[in-house]
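[1] Sequence first, then the predicted structure:
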Amino acid sequence: MKAYWRLTWAQLLLFARNKNTVIWSLFLPIFMMLALGTFMGNGGTQFSLTVAVADEDGSDASRDLTEELSKTAGVKVNRTDAPSGLASLKKGDADILVRLKKGMGEALSRADADKGSSPTDAVRLYLDKSNPTVSQVGTTVVGQAVDKLNKEAVGFRPAVTTQELDVQTRPLRTIDFLVPGILSLMIMSNNLNGVAATIASWRERGILRRMQGTPLKSSTFIAGQITARVLLNTLQAVVVLLVAYFVYNVQVYGSWLLLLGMILLGTLTFMSIGFIIASLARTPESAAPIAGLISFPMIFVGGIFFPVRDLPGLLQPVVKAIPIGYLTDSLRGVMNEGATLVQLWLPTSVLAAWLIVAFLVATVTFRWDVK
């Protein structure tokens, strides 16, 4: 037990004296969170559409339509003329161009008196159909605004209406979704990649060989490494969460104790996998590519930056087999949904299974020296 605590303290001192470790393991996740929060926005909407409006009519109706578009959440209206708007659309500075032709206001004013008249195409919508998502959203937004204007012109009174009931008690923003993913990425990178490179480097430099000459057991050495990294990861996670709270008002709706418990479980799991990689690699140069080969694909299929359900069906079995997706889901469940341990039984069970198997394999395959 004495050797275990000395190893833990020595590892913490090494972390504190290594500036690269502090920068890459602590400041990089914070910088990533601030950058993504700034560029992607921390507001309540994930929808953004730039609309160029060329008002050639200059009537009250055309101004009302332009104003209606500008009131739509996520829509930015740029008033321009038709040639400039078309040029902006082709350059990508605008998503759609709405051209309000002359005579639009007059057509609306006589619509109530002459209900049998044919509609006029006074509103022209220019868009790039090679981008189906923007095209569909733009068509819907403009169509709703025009439809509202038409109904007001003819005094339309609906017989049946739709009532919207919001069942989302905690409105989530983009940054609320990203922070748990960044925490998960930090845990995986610090432990899987960090352990593999560090242990392989120590083995090559002969540090582990000198330890082998002592009564120290491999399980005691691994346990000391794990404890030191658990303490470091917990501190890093708390710092990231505090920055997220004070800068973006990101809340933890669930139990802080459960959140720290999931961070602990994720740290232990990926650290054990890192020890296996360190055992397979003979040198630090070979450890880094092996760790990268394992961790890099997990970034894209682990639900870190976008929901797992958006991945192709072919990748779903892979997602259900790797630990990163379960760690991300559990952190997101506690932070965003206030989930309890009972509700998180599946990710907890999978991570625990990964931990037990990986730790046993790491203990058996651990090598003190290069063979």
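    The structure has been received and is ready for your questions.
[2] from here on, contacts and neighbour counts on C-alpha atoms
    Noted.
[3] so is Arg79 in a helix, a strand, or just coil?
    strand (DSSP: H, G, I helix; E, B strand; the rest coil).
[4] Leaving out chain neighbours, which residue sits closest to it?
    For Arg79, the nearest residue in space outside its immediate sequence neighbours is Val53; the separation is 4.9 Å by Cα to Cα, 6 or more residues apart in numbering.
[5] Please name the residues that touch the residue positioned nearest the centre of the chain.
    Central residue of the chain (Cα atoms, centre = their mean): Phe305, 2.7 Å from the mean position. Contacts here follow Cα atoms under 8 Å, 6 or more residues apart in numbering; on that basis Phe305 touches Phe177, Leu178, Gly181.
[6] Surely it is in a strand?
    No - read with three-state DSSP, Phe305 is coil and lies in no strand.
[7] now it: how far from Ile187?
    Computed with Cα to Cα, to the nearest Å, the distance linking Phe305 and Ile187 is 15 Å.
[8] One more to weigh against that first structure:
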Amino acid sequence: MKKWDNNQLYQLIKTQFLETIREPSVLFWGIGFPILISIGLGLAFTRSSNTQFHVNVVTSDTHFINSFIAPYSVKNIHDQAVTYSWSVSDSTLGNTTYIFRESSWKDAIVALKRGEANLILTDSAGTPYFHFDPHDTQAQLLYMKLSALFRHPVVKINDKQSHIQPLTLKGVRYIDFLIPGLIALGILNALMWGISYNIIERRSQKLLRRMVATPMRKSNFLMAIIFVRIVMNIIEAGILFLFAWLFFGITIQGNIGALFLLFFAGNIAFAGIAVLLSSRTEKTEIGTGWINAITMPMMILSGIFFSYHNFPDWSIGFIKLLPLTVLTDGIRSIFNEGASWLQIIFPSFLLSALGVICFLLGLKRFKWF
């Protein structure tokens, strides 16, 4: 042990690790926050309970409501507001409840703007008219459901004659899409903020000036920070996966060894970028701006919370080249598609090469003060 006590790199790693784990905020944002995101989005997009739509009805003719809505609905009066609840049962696709609220046109527009209504319904001579944003897919779905319901309000869906076969395979749920993205995002944020901001803050507070007075090698100092952050990333990703496995049944369908290889390659890539970014920056305000400039576009474009194929076709090629996209796509392919070593070697090599090049450039440019 005495030999290790005199080892500079060991002492730096020990110091960095103790500084990291004694900060409650670091543990919350690294471990607690991703779990909270997975709970919220997982429950929102994986539940199989009732779907509820809200419709504002604007009409001066009570005959329309009495003919189309009232016979099949339950009328409720609350605070002088009249609503009609129409429930349609379907064991295949889940039950649907339509909430119709009588209102003026002005109130209906306000409700639509606030997200309190999905669609506005009016009538002319007993014919229903639907008003909604044509780019809102939820409103489009509601329109198709309502128009079919008004044509045949008493027709019940016969499950035995239904040709719908719901897909419940693991890997096709939104939570299966989300968890690999959160793991990749955790690596990005932990390294960019845990390394870059840490170094820039110490430089701005003149702490690095004190360190240079000791016989400390720049490479040892940087590798100690990187090593501790990678260890913390392993712990954070492991806890997130354990939670997702216990609560949502997430599994790894591909090669676990390939997952570790890609995981370390992603850590190397963003650690190298973080070192390069912080190699000469002196002010935390400038450093925060640079970190956000790098992380925010990738968080939006790289398909963490939704598919990047929603962006224009001309941008897809560029998006696929982003380091976070490469890492996220690789982790998803292992989790959900059963990817093997051969499919992971090339993206792992690209990420590792990017990280090593950035680290060497950052090491060469690095200044203590």
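    Alright, I've got the coordinates. None of the values given here were measured: they were computed from a predicted structure.
[9] and stretch 285-300 of the second structure, how far from the first structure on average?
    Superposed on the first structure, stretch 285-300 of the second structure shows a mean distance of 1.4 Å to its aligned residues (mean Cα distance after the TM-score superposition for the first structure).
[10] Does anything pack onto the host helix or strand of Ala10 of the first structure? Which helices or strands?
    Assigning secondary structure by DSSP states H and E places Ala10 of the first structure in helix 2-17. Counting contacts by 3 or more Cα pairs under 8 Å, 6 or more residues apart in numbering; DSSP states H and E, helix 2-17 of the first structure packs against helix 19-22, helix 218-248.
[11] so which of those gets nearest Trp9 of the first structure?
    Nearest to Trp9 of the first structure among those is helix 218-248 (7.2 Å), distances taken as Cα to Cα.
[12] Can you give me the stretch of the second structure that that closest one aligns onto?
    The counterpart of helix 218-248 of the first structure in the second structure, counting by TM-score structural alignment, spans residues 218-248.
[13] Check which residues of the matching stretch are buried.
    218, 220-230, 232-234, 236-237, 239-241, 243-244, 248 (16 or more other Cα atoms under 10 Å).
[14] circling back to that earlier point, to Gly43 of the first structure, which of the helices and strands packed on helix 2-17 of the first structure lies closest?
    Checking those against Gly43 of the first structure by Cα to Cα gives helix 218-248 as the closest, at 9.3 Å.
[15] how about Glu23 of the second structure, what's its match in the first structure?
    Residue correspondence to the first structure (TM-score structural alignment): Glu23 of the second structure is matched to Asn18.
[16] For that match, give its distance to Leu12 of the first structure.
    Asn18 of the first structure sits at a distance of 10 Å from Leu12 of the first structure (criterion: Cα to Cα).
[17] Of the two, give the one with the bigger neighbour count.
    Leu12 (17 against 10; other Cα atoms under 10 Å).
[18] OK, contacts around the more buried one?
    Ala228, Arg229, Leu232.
[19] do Val58 of the second structure as well
    When contacts are counted by Cα under 8 Å, 6+ apart, Val58 of the second structure is found next to Glu102, Ser103, Ser104, Trp105, Ala108, Ile120, Leu121, Thr122, Asp123.
[20] Cross those against helices and list the overlap.
    Using DSSP state H, the subset of the contacts of Val58 of the second structure located in helices is Trp105, Ala108.
[21] Please tell me which one of the contacts of Val58 of the second structure counts the most neighbours.
    Ile120 (24 neighbours).
[22] That one against Val57, yeah?
    Yes - with contacts defined as Cα atoms under 8 Å, Ile120 of the second structure counts as touching Val57 at a distance of 6.0 Å.
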